[in-house]
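J.: 3D, please:
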Amino acid sequence: MSAPIDVVREFCALMERRDPQALRPFLAQDAVYQNVGMPASVGPDAIVENMGAQFAMFPDAYAFEIVNIAADGAVVLTERLDYIQATDGSQPAVPVMGTFVVGNDGKITRWTDYFDVNLTMKLLQGEDISSLVPTT
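T.: I've put the predicted structure just below:
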């Protein structure tokens, strides 16, 4: 079995494929995914459906770049830059902090992301957010 930090690294790397079904094997039956401030998705079916909708919103770009990662047992914290496609075709980064909990079976039981919704809205409205995003 892989260490929790390795499970999360592999899971985040899969985002670039934009294939929600590829995420399913990483999710526990009772997994919970939530962007703070939005309703949670509970269970693999709901999480895969949620991610499918996100990938559909950004069909040409979706990737996670891990800037920093730390683990304490089953809990893995990520500081990421999540890349999505803006209205002008650019692929700016949105800073995100994520918490993942990995069960004894190596499957993710909880995934919670924290980010500035207003920053994302500016991006989706076509504003240049480059000066608002930390550099790596």
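
J.: for the rest of this, base every contact and every neighbour count on C-alpha atoms.
T.: Noted.

J.: biggest helix in the protein by residues?
T.: helix 44-57 (DSSP state H).

J.: give me the contact list for that helix.
T.: When contacts are defined by CA atoms under 8 Å, 6 or more residues apart in numbering, helix 44-57 is touched by residues 18-21, 23-24, 27-33, 41, 62.

J.: please apply the same query to stretch 63-72.
T.: Contacts of stretch 63-72 (CA under 8 Å, 6+ apart): 4-5, 9, 12-13, 15-16, 76-84, 136.

J.: buried residues in that stretch, which are they?
T.: Neighbour-count burial for stretch 63-72 flags 63, 64, 65, 66, 69, 71 (criterion: 16 or more other CA atoms under 10 Å).

J.: please apply the same query to stretch 96-112.
T.: By 16+ other CA under 10 Å, the buried positions in stretch 96-112 come out as 96-103, 106-112.

J.: want to put them side by side, so please do this one too:
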Amino acid sequence: MGFSGCCPADSDLENAWRNDLEREVREINSSVFDDVAEMMKIIANPLRIKILFLLEKKDHSVYELMYVLKEPQNLLSYNLGVLKKAGLLESYYRSRHKTYRLTAEQSAPLIRCLKQVLFP
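T.: Below you'll find the predicted structure:
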């Protein structure tokens, strides 16, 4: 199948050109773009970004987050659940209070990226 008028005329150049384009097609169709888009949807909420930044400094209970963020418990719990489901947080009990912390594997690169964008 020829691409007359849009690609190099020399057959070696055309093959290299076509191979480059095929490589780009494979790269652009990678599922990583879907994963990035999903993660962007998750962190597109300002409250979730604030939660991530607070948890980067130290673990917090829901009550501590309520105090700092001035948000109701049900709203915080919902958003913490979204972040936990995405693998960005994990929880444990400290005394009787459910406490949240970042999962280093998933969250660290995301936090670094957000800091670069927000605080250049």
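
J.: TM-score for the pair, please.
T.: The TM-score (TM-score structural alignment, normalised by the length of structure 2) is 0.26; 52 aligned residues with a CA RMSD of 4.7 Å.

J.: circling back to that earlier point, among the contacts of stretch 63-72 of structure 1, name the buried ones.
T.: The neighbour-count test (16+ other CA under 10 Å) marks 4-5, 9, 12, 15-16, 76-84 as buried among the contacts of stretch 63-72 of structure 1.

J.: between those residues, which is closest to residue 120 of structure 1?
T.: The shortest gap between residue 120 of structure 1 and any of these belongs to residue 84, at 9.6 Å (CA to CA).

J.: pretty sure the closest one contacts residue 120?
T.: No. Assessed by CA atoms under 8 Å, residue 84 of structure 1 is found out of contact with residue 120, at 9.6 Å.

J.: pull up the overlap in contacts between these two.
T.: When contacts are counted by CA under 8 Å, 6+ apart, residue 84 of structure 1 and residue 120 have residue 94 as shared neighbours.

J.: can you show me the helices along structure 2?
T.: In structure 2, the helices defined using DSSP H lie at 11-28, 32-43, 46-57, 62-69, 73-85, 104-118.

J.: between those, which gets nearest to residue 97 of structure 2?
T.: Checking these against residue 97 of structure 2 by CA to CA gives helix 62-69 as the closest, at 7.6 Å.

J.: just want the most central residue of structure 2.
T.: residue 39 (3.6 Å; CA atoms, centre = their mean).

J.: from residue 94 of structure 2, how far out is that one?
T.: Note on residue 39 of structure 2: its distance to residue 94 of structure 2, by CA to CA, to the nearest Å, is 28 Å.

J.: quick one: contacts for residue 108 of structure 1?
T.: By CA under 8 Å, 6+ apart, the contact set of residue 108 of structure 1 is 26, 27, 28, 31, 100, 101, 102.

J.: what about stretch 37-56 of structure 2, start to end distance?
T.: Distance between the two ends of stretch 37-56 of structure 2: 22 Å, counting by CA to CA.

J.: burial count for residue 95 of structure 1?
T.: For residue 95 of structure 1, the count of nearby residues is 23 (other CA atoms under 10 Å).
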